[in-house]
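*Asks:* Here is a sequence together with a model predicted from it:
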Amino acid sequence: MNDWQSWAALAVFACAYVLIITEKVHRVAAALGGAALMFAIGATDDRAAFYSERTGIDWNVVFLLVGMMVIVGVLKKTGLFEYLAVWSVKRARGRPFRVMAMLVAITSVTSALLDNVTTVLLVAPVTLLVCERLALPAAPFLIAEVLASNIGGTATLVGDPPNIIVAGRAGLTFNDFIVHLTPLAAVLTLVLIALCRVMFRGVFTHDEERAAAVMALDERETIHDGRLLAQGLAVLALVLAGFVLHPVLHVEPSIVALLGAGLLVAVSSVRTGEVLAEVEWPTLAFFAGLFVMVGGLIGTGVVGEASRALAGAVGQRELAGSLLMLGGSAVLSGVVDNIPYVATMAPVTADLVHSTGGGDGHVMWWALTLGADLGGNATAIGASANVVVLGLAERNRTPIGFWQFTKYGLVVTAVTVGLSALYVWLRYFVLAA
């Protein structure tokens, strides 16, 4: 970092980040303003921002969101989410903590099978309706679900976009993730439920009258368009199958989501304008600005410098290096989105693995994955799912502030990363010795 552009890019990112976390201006304005300044100082250009996989906007993430938002928008018109809301409250007997625990568990498992962004898009509308029925604040439930989605997404190759990047670079398979990370993700989900009982204890007020009113409802009566529901569920099933079969079909989830959205709009009677109105355009604009800013940091060498410093500190010490990789990745992924971070760090990790004589399943790859995935919980912009839920909450007039999310995210990140460090030490150094 010897040239002025590197320092200028770092200053632009830092100023935009301060505006986002202080909420002095809207986060979309801060991100787009920061992106504009990155162009102005020459830290990036149109080719780097719009066409580069390494330094540009991640169009796979953007179009995955567009496709799934369209599908969710159609399903909302059927009454499906009202049905699921009433069903879940009745199964939990109207007890708020039971509702949260059930939603957290469902979110974690679903995130492992799909991806965390798709999961929160499906679960968040149900959560908003549940909280409305029980007169509960929605923010704690939404925050808990986001944290669960990032933990559950750690479990499999398709659960979180950084996992796909790591798998491609390291030659890892779907089964490798199942063997190495799924058991830990299951334990961390149980730990999260226990933490939620403590962190959100003030919101678990049981309203017997409201609970009784929901218990008396027949959830089947909430479905008011059976044909559209059948069409929507059929398309959603095809899309989810496409996600799960990604290792076999090699079709990007974004393409699967867009094809599903187009098919559903084509075969159903919904109006295109009404469906497009359900898309969270401000969230997509925020992502675009954030990707451009991070791309500026990558293009000017700021992120690479940080990665090389981490690699230099690791050296040949596998245990210390793995723990440093885990902790360093968690910290950096909480500041910059974990997708561009892993894309930048993957080749550095490959060099480290090669220098220590390791193979495809080397502990360093799992440390990078755990740090990036779990570190995404640290702040409100650490992972894609976080940003999506903040946008949904704002649209439904239950805004979640940066620090409101982050004060819980930091606690969960510290606990889960600490347990992951213990897991790495025991599994790959103590038991493997």
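*Replies:* Noted; the coordinates are in hand.

*Asks:* only C-alpha atoms for contact and neighbour calcs from this point on.
*Replies:* Noted.

*Asks:* Now name the helix or strand holding residue 405.
*Replies:* Per DSSP states H and E: residue 405 is located in helix 402-425.

*Asks:* chain center to that helix, what's the gap?
*Replies:* 15 Å (CA atoms, centre = their mean, to the nearest Å).

*Asks:* list the contacts for residue 319?
*Replies:* Counting by CA atoms under 8 Å, 6 or more residues apart in numbering, residue 319 touches 425, 429.

*Asks:* for it, helix, strand, or coil?
*Replies:* Put simply, residue 319 is helix when judged by DSSP: H, G, I helix; E, B strand; the rest coil.

*Asks:* Next: the one 3 residues further on.
*Replies:* Using three-state DSSP, the secondary structure recorded for residue 322 is helix.

*Asks:* buried ones in stretch 352-360?
*Replies:* The neighbour-count check on stretch 352-360 (16 or more other CA atoms under 10 Å) flags 352, 353, 360 as buried.

*Asks:* Which SSE is immediately downstream of the host helix or strand of residue 89?
*Replies:* Residue 89 belongs to helix 80-91 when assigned by DSSP H and E. Sequence-wise, the next helix or strand downstream of helix 80-91 (DSSP H and E) is helix 96-113.

*Asks:* helices or strands up against the very next helix or strand once past that following helix?
*Replies:* Counting by DSSP H and E, the next helix or strand C-terminal to helix 96-113 is helix 116-134. For helix 116-134, the packing partners by 3 or more CA pairs under 8 Å, 6 or more residues apart in numbering; DSSP states H and E come out as helix 59-76, helix 80-91, helix 96-113, helix 138-153, helix 208-215, helix 384-395.

*Asks:* Show me what the last one is packed against.
*Replies:* I take that to be helix 384-395. Contact partners of helix 384-395 among helices and strands, from 3+ CA pairs under 8 Å, 6+ apart: helix 116-134, helix 138-153, helix 281-299.

*Asks:* Of those, which is nearest residue 32?
*Replies:* Closest approach to residue 32 among the helices and strands packed on helix 384-395 is made by helix 281-299 (4.6 Å; CA to CA).

*Asks:* And here is the other one:
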Amino acid sequence: MSTAVAVTVFVIAYVFIATEKIPKTVAALAGAGVVLALGISGSDDAFFSEDTGIDWNVVFLLLGMMIIVGILRRTGVFEYVAIWAAKRAKGSPLRVMILLSLITAVASAFLDNVTTVLLIAPVTLLVCDRLDIKPVPFLIAEVLASNIGGTATLIGDPPNIIIGSRAGLDFNDFLVNLAPIVAIEIVVFSLLLPRLFRGSFTVDPARVADVMALNEREAIQNPKLLLKSGAVLLAVLAAFVLHSVIHIEPSVVALLGAGVLVLLSGTEPKQYLAGVEWETLLFFAGLFIMIGALVKTGVIGTLARLAADATGGDALLAVMLILGVSALLSGFIDNIPYVATMSPLVLALTNDIPDPAHSEALWWSLAIGADFGGNMTAVGASANVVMLGIAARSGTPISFWEFTKKGAVVTVITVLVAAPYLWLRYFVFS
């Protein structure tokens, strides 16, 4: 009974989120309230369990980085980068989109993709404002690029950290095995952009001339604060990269960095808290609780187990099935709890496959499927939710279906490109 209720609540909430009949934060919190009120999940499950509760690491990572970005915004550095990017692209909207997407993809490999989105979105909004073009296609393109680029490394996407821990894979393992396919995917994605966002690249030549005449150095308003903010941000990013050495969670690093920057900058609470996307954080809380109810009642585990059992011991079939199922399910539920549930089953499968190359391919298919699948819908990955929150606050909201129409196309194409890569690398040339 509890399983049916958990599924029903999730489906109804998801319909409201997708159709936007009511605000997505209200839908997520209402769904969370129902599963808590009915006892499907208790307070221990929702607030204290790593498997079924709110992922506080994600929430506090976002909070810390939002505060840092909010203070950094006061320096004028985003205006500087926006003008620089527009001038390097000669004012061409398509070249601007490709340039910012490439920057986002590369940055997402070495930061987590949520942090990258928080940093790149303000730049994008300013570029589009200068050129007087709609920012929505650019924001969508960047978050899609962030999920692709974040696949390349251990720290680029949260599911990779879970996989690395479960499989005993380190930063270099991810870089060697996934960076090549990510590089291929980014090229394919860049070639796809003109068709995917056809009609979004018209610009007034007068606005281009105005942008080309700007001096980006004049955008820096507070050089001293920029130095302080830059030093703190670099220290935070270094700690992210050195996570496996210093063993401090990124969420703790982000909060410490935010605290230090607040002290160094002397910023008032009203100022640094103004940049926090509170609705986004609450939406995550509600979504985590609803998904936790699906985990607790065994729904996600059952789906994953059925997919694993269907392979019949065939390694190649297992790789392709995990790739496809992971891409599909990660598009509709957050890929973090999905990977947390699926990884023990993948580990069990690897024990039954004698060839090391074939068994390792299972992990890479899980990572690729979950990370690329996060692009399918507006709630498939944390970065998507954050970008939609930023867009809404900027006065240019992105609807669920507007994102999903583009994201689904990119997911299908990137997964289709990844399938032969997995086959050739781990089965033909292994």
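*Replies:* Looks like it came in fine. On a predicted model such as this, the values are computed, not experimentally measured, just so you know.

*Asks:* I'd like the TM-score for the two structures, please.
*Replies:* Here the TM-score for the pair of chains, by TM-score structural alignment, normalised by the length of the second structure, is 0.98; 429 aligned residues with a CA RMSD of 1.0 Å.

*Asks:* still on that earlier bit, distance to residue 254 of the first structure and mean neighbour count for the helices and strands packed on helix 116-134 of the first structure - can I get that in CSV?
*Replies:* Formatted as CSV, those follow (distance: least, CA to CA, whole Å; neighbours: other CA atoms under 10 Å):
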stretch, distance to residue 254 of the first structure, mean neighbour count
helix 59-76, 4, 22
helix 80-91, 23, 21
helix 96-113, 16, 23
helix 138-153, 17, 28
helix 208-215, 37, 15
helix 384-395, 14, 22
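
*Asks:* Tell me which residue of the second structure matches up with residue 36 of the first structure.
*Replies:* Counting by TM-score structural alignment, residue 36 of the first structure lines up with residue 33 in the second structure.

*Asks:* Please apply the same query to residue 209 of the first structure.
*Replies:* So, by TM-score structural alignment, residue 209 of the first structure is matched to residue 206.

*Asks:* go on, residue 131 of the first structure?
*Replies:* Under the alignment (TM-score structural alignment), residue 131 of the first structure maps onto residue 128 of the second structure.

*Asks:* ditto for residue 62 of the first structure
*Replies:* Using TM-score structural alignment, residue 62 of the first structure pairs with residue 59 in the second structure.

*Asks:* In a markdown table: the helices and strands packed on helix 116-134 of the first structure, plus distance to residue 261 of the first structure.
*Replies:* Output for these, formatted as a markdown table (distance: least, CA to CA, whole Å):
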| stretch | distance to residue 261 of the first structure |
| --- | --- |
| helix 59-76 | 5 |
| helix 80-91 | 17 |
| helix 96-113 | 20 |
| helix 138-153 | 23 |
| helix 208-215 | 33 |
| helix 384-395 | 18 |
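
*Asks:* Can you tell me which of those is nearest to residue 269 of the first structure?
*Replies:* helix 59-76 (9.9 Å).

*Asks:* show me the contacts for the match of residue 131 of the first structure.
*Replies:* 134, 135.

*Asks:* The match of residue 209 of the first structure and residue 199 of the second structure, how far apart?
*Replies:* Using CA to CA, to the nearest Å, residue 206 of the second structure is found at 19 Å from residue 199 of the second structure.

*Asks:* ok, now residue 382 of the second structure?
*Replies:* Going from residue 382 of the second structure to residue 199 of the second structure by CA to CA gives 28 Å.

*Asks:* How much space separates the alignment partner in the first structure of residue 391 of the second structure from residue 281 of the first structure?
*Replies:* Correspondence of residue 391 of the second structure to the first structure, assessed by TM-score structural alignment: residue 393. As for residue 393 of the first structure, its distance to residue 281 of the first structure is 14 Å (criterion: CA to CA).

*Asks:* Now the residue nearest to the spatial centre of the first structure: closest residue in space that isn't a chain neighbour?
*Replies:* Nearest to the geometric centre of the first structure sits residue 385, at 3.1 Å (CA atoms, centre = their mean). Nearest non-adjacent residue to residue 385 of the first structure, counting by CA to CA, 6 or more residues apart in numbering: residue 117, 4.7 Å away.

*Asks:* Tell me the residue in the second structure aligned with the one you found.
*Replies:* By TM-score structural alignment, residue 117 of the first structure lines up with residue 114.

*Asks:* ok, now which ones touch its match?
*Replies:* Neighbour list for residue 114 of the second structure: 62, 382, 383, 386 [criterion: CA under 8 Å, 6+ apart].

*Asks:* Residue 408 of the second structure maps to what in the first structure?
*Replies:* Match for residue 408 of the second structure (TM-score structural alignment): residue 410.

*Asks:* Name the nearest residue to its match, sequence neighbours excluded.
*Replies:* Closest residue in space to residue 410 of the first structure, ignoring its immediate chain neighbours: residue 378 at 4.5 Å, by CA to CA, 6+ apart.

*Asks:* Show me what that neighbour aligns to in the second structure.
*Replies:* Using TM-score structural alignment, the partner of residue 378 of the first structure in the second structure is residue 376.

*Asks:* And for its match, the neighbour number?
*Replies:* 28 (other CA atoms under 10 Å).

*Asks:* Let's verify it: helix, strand, or coil?
*Replies:* Under three-state DSSP, residue 376 of the second structure comes out as coil.

*Asks:* right, and it touches residue 331 too?
*Replies:* Yes: Residue 376 of the second structure lies in contact with residue 331 (CA atoms under 8 Å); the separation is 4.7 Å.
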